[in-house]
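Curious how this folds, go ahead:
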Amino acid sequence: MVKEFDSVWDAIENDQVQAANLKLRARLMMEVADYVKQSGLTQAEAAKKLGITQPRLNDVLKGRIEKCTIDRLVNMLSAVGYKVNLEISHAA
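I've put the predicted structure just below:
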């Protein structure tokens, strides 16, 4: 029998709380990566606009999720004019 999951994070993380945190961080990291790609800036230039160092931006772009916190990712996006919204619903 094949078990299906809503996301890769649900598949690799048994703790639902941790899986939810990883999903949110991954989504924010993708937005940062999209910003950098679309901006045409170098990593150093983009990092400066995001309010972080180039090595920290490299961590985001390389998918090093363990080095990224939700608050830091939200701050990065806010620094370049993104508005981050949160939707909350009760899981049945």
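
going forward, measure contacts between C-alpha atoms and count neighbours the same way
Will do.

Touching, residue 77 and residue 50? I think so.
Yes: using Cα atoms under 8 Å, residue 77 makes contact with residue 50 at a distance of 6.8 Å.

Give me the more crowded residue out of these two.
Using other Cα atoms under 10 Å as the criterion, residue 77 and residue 50 rank with residue 50 on top: 23 against 20.

From residue 84, how far out is the more buried one?
14 Å (Cα to Cα, to the nearest Å).

Buried residues of stretch 25-38, list them for me.
25, 26, 28, 29, 31, 32, 33, 35, 36 (16 or more other Cα atoms under 10 Å).

next up, for comparison:
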Amino acid sequence: MSAQEKYMESSGNIFKDLGFKQPEEMQAKAQIAYHISQIIRHRHMTQKEAAAELGLTQPKISNIMAGRLDGVSLEKLMLLMMKLNRDVEIVIKKKPRTRKHAHLNVVYA
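Below is the predicted model of the structure:
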């Protein structure tokens, strides 16, 4: 690596690394949208079929599947997962003392 090349170690959240506001929420939304897309693809559904099943328009499904999530709340994505027959469990716990800030994490089981 030359002296001019610079790099930054990732925090594990691309939205945080790029300086976005509310990066943990953005990452959680992206993770859930990814899994929604995977379920739709696994079921071999068209976007039009998925839209009908989920009560959305085809363009909205297209946006979600492409990761364009402006105007889509975390709550809405969780409700879509439930419509896709997935249980959504929210667990709130005290953060460890070893970590400075609390965080939001999505676990897909």
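
other SSEs contacting the biggest helix by length in the first structure?
Counting residues, the longest helix in the first structure under DSSP state H turns out to be helix 16-39. Helix 16-39 of the first structure sits against helix 8-12, helix 43-50, helix 54-61, helix 70-79, with contacts defined as 3 or more Cα pairs under 8 Å, 6 or more residues apart in numbering; DSSP states H and E.

related to what we said a few turns ago, can I get the buried residues of stretch 25-38 of the first structure in JSON lines including distance to residue 42 of the first structure?
Output for the buried residues of stretch 25-38 of the first structure, formatted as JSON lines (distance: Cα to Cα, whole Å):
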{"residue": "25", "distance to residue 42 of the first structure": "23"}
{"residue": "26", "distance to residue 42 of the first structure": "22"}
{"residue": "28", "distance to residue 42 of the first structure": "20"}
{"residue": "29", "distance to residue 42 of the first structure": "17"}
{"residue": "31", "distance to residue 42 of the first structure": "16"}
{"residue": "32", "distance to residue 42 of the first structure": "13"}
{"residue": "33", "distance to residue 42 of the first structure": "12"}
{"residue": "35", "distance to residue 42 of the first structure": "12"}
{"residue": "36", "distance to residue 42 of the first structure": "8"}
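
Most widely separated two among these?
Among the buried residues of stretch 25-38 of the first structure, the pair separated by the greatest distance (Cα to Cα) is 25 and 36, at 16.7 Å.
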